[in-house]
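In: Fold the following.
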Amino acid sequence: MTRYHALLLGLFALVWGWAAIGPTYPHDWLLENYLVFVFVPLILLTARYFRLSDLSYTLITIFMLMHVVGSHYTYAEVPFGYTLQQWAGASRNMYDRLVHFSFGLLLAYPLREVFMRVAKVRGLWSYWFPFELVLAFSGAYEIIEWLVAVRVDPSAGLAFLGAQGDIWDAQKDMAVAAVGAAISLLIVALVHWRYDPAFGSDLRASLKIDHGDRPLGEQTLWAMLRNRRRR
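Out: Purely as a prediction, here's the structure:
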């Protein structure tokens, strides 16, 4: 762990400790922090074998800090969310929307780094797959919210959902996450377009069909069965 990593971890631990003291709704705080209990150790463990860039860890830390602040007040009652509400002329606390937007904006880049280094994707797919994964994670989280909310104390469930009476809350949350991811990946693409001479050729190569390419599906299945019989 570098000094910079230790600084990020220390900052997160400090804010998390503050958020854990006297949260507005203790039961909701616990529900929100299951995400912390799972992903922070996971990030620390995987860093021993697969270290991300400092930029990726910084973006992840900022998002996690926003999350633990929301867990302290509940997303529907964060003071800064009321300020955003006034600025936007909205009828609800907007901190929840800000965090969902930030999920796409801040985590699309780390996801892109993982795809490029592990799956070896290039060109168009290095932008499309992270965007798709943000949408998938957003949808999965909304499903988890629903499953948890119907099984816990009603007051804790409502605080956890943070819908604030909006029947389209889940869809809007996913939409703003998608917008955030699109903005993040567009910025990355513009930087590469400006400074990477191979940007255009990588895009073209990622859409090129290799010579000798064959369909998969049943053709692959028959080939596997034939090879098995020959053995």
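In: use CA for all of it now, contacts and neighbours both
Out: Will do.
In: for the lengthiest helix in the chain, packing partners?
Out: Longest helix in the chain by number of residues (criterion: DSSP state H): helix 169-195. Counting contacts by 3 or more CA pairs under 8 Å, 6 or more residues apart in numbering; DSSP states H and E, helix 169-195 packs against helix 95-114, helix 125-149, helix 199-206.
In: what packs against the longest one?
Out: Using 3+ CA pairs under 8 Å, 6+ apart, the elements in contact with helix 125-149 are helix 95-114, helix 154-161, helix 169-195.
In: Please identify the most buried of the ones you listed.
Out: Greatest average neighbour count among the helices and strands packed on helix 125-149 goes to helix 95-114 (a mean of 23), per mean count of other CA atoms under 10 Å.
In: mind checking which of the helices and strands packed on helix 125-149 is nearest I143?
Out: Nearest to I143 among the helices and strands packed on helix 125-149 is helix 169-195 (9.0 Å), distances taken as CA to CA.
In: and this one, so I can compare the two:
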Amino acid sequence: MVGEKITMLHLTLFLAAAGVFIWSGIKPAGYPIWILEVAPAVIGLTIIIATYSKFRLTTLSYSIIVILSIIMFVGGHYTYSRVPLFNWVKDVMNFDRNHYDRFGHLLKGLSVIVIREILIRKTALTKGFWLAAISLSISLAIAALYEIIEWLFSEISKGGKTAKDFLGNQGDIWDSQWDMSCTFIGSIIALLFLSKLHNKLLVRFLLKSK
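Out: Down below sits the predicted model:
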């Protein structure tokens, strides 16, 4: 039943996210930028946990939510432009920037599966072109909204250090377009490679929920 107690796998996922969140808050690059970067993930996880017994998602969706939250917690701890592993990649590959933000936005495309699940279960949409198109559109709209929020914060704060870290464009005037494009590409890849698996998991999950 949907209202049954939390499963061990889901508990493990939530505890993993909580552990990384605690680590990220220990001596981050700066607490103002840390709060800005981790806030969306914290809000999202809070909603997911609060609605767990009333509207339970598939384990695939929970796994995606936790992965994306961890990506944001790591980015909040170091700032997206200074994540050590991607600084190393930058030096080895002779890149002109730290690409952790690109990597993060590409993975944010996975959220299209969560959007897809909610649409299947809460609307009249069925599997097919329109489900994919609308899921993709919502994913891209969320990515665009995040870029608008970054820009607005930068404008309101008059370009201070926290605003520059939050914007994280590393001197690239097309950074917002690149970020949205990465999410768009990530969403398409997720739909192409995960939709069939998601369908199977949904059928199994809904049968158990009856």
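In: Could I get the TM-score for this pair?
Out: For this chain pair, the superposition-based TM-score is 0.85 by TM-score structural alignment, normalised by the length of the second structure; 193 aligned residues with a CA RMSD of 1.9 Å.
In: Switch the helices and strands packed on helix 169-195 of the first structure over to JSON lines, and while doing so, append distance to T83 of the first structure to every line.
Out: Formatted as JSON lines, these follow (distance: least, CA to CA, whole Å):
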{"stretch": "helix 95-114", "distance to T83 of the first structure": "9"}
{"stretch": "helix 125-149", "distance to T83 of the first structure": "25"}
{"stretch": "helix 199-206", "distance to T83 of the first structure": "41"}
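In: Would you mind measuring from the aligned residue in the second structure for L8 of the first structure to R82 of the second structure?
Out: Aligned counterpart of L8 of the first structure in the second structure: L13 (TM-score structural alignment). Counting by CA to CA, to the nearest Å, the gap from L13 of the second structure to R82 of the second structure is 26 Å.
In: Identify the residues contacting whichever residue in the first structure pairs up with M180 of the second structure.
Out: Under the alignment by TM-score structural alignment, M180 of the second structure pairs with M174 in the first structure. Taking CA atoms under 8 Å, 6 or more residues apart in numbering, we find M174 of the first structure in contact with H100, L135, S138, G139.
In: Please name the nearest non-neighbouring residue to the counterpart of the first one in the second structure.
Out: Translated: H100 of the first structure. For H100 of the first structure, the aligned residue in the second structure is H105 (criterion: TM-score structural alignment). Closest residue to H105 of the second structure apart from its sequence neighbours, by CA to CA, 6 or more residues apart in numbering: T183 at 5.0 Å.
In: can you pull the contacts of the one you found?
Out: Counting by CA under 8 Å, 6+ apart, T183 of the second structure touches H105, L106, L107, K108, G109, S139, L140, A143.
In: can I assume the first one is in contact with C182?
Out: Right, the one you point to is H105 of the second structure. Yes. H105 of the second structure lies in contact with C182 (CA atoms under 8 Å); the separation is 5.6 Å.
In: that older thread, how about the match of L8 of the first structure, secondary structure?
Out: Classification of L13 of the second structure using DSSP: H, G, I helix; E, B strand; the rest coil returns helix.
In: how far away is it from L194 of the second structure?
Out: 19 Å.
In: L136 of the second structure now?
Out: Separation of L136 of the second structure from L194 of the second structure (CA to CA) stands at 13 Å.
In: ok, the contacts of T183 of the second structure in the first structure, which still hold?
Out: Shared with the first structure under both residues aligned by TM-score structural alignment, their matches' CA atoms under 8 Å, the contacts from those are H105, L106, L107, K108, G109, S139, L140, A143.
In: can you name the two of those residues that are farthest apart?
Out: L107 and L140, at 12.7 Å, using CA to CA across those.
In: Would you point out which residue is most central in the second structure?
Out: In the second structure, the C-alpha closest to the average C-alpha coordinate belongs to L68, at a distance of 3.6 Å (CA atoms, centre = their mean).
In: surely it meets H105?
Out: No. Applying CA under 8 Å as the test, L68 of the second structure and H105 come out as separate, 9.4 Å apart.
In: Which stretch of the second structure lines up against stretch 41-59 of the first structure?
Out: By TM-score structural alignment, stretch 41-59 of the first structure lines up with residues 46-64 in the second structure.
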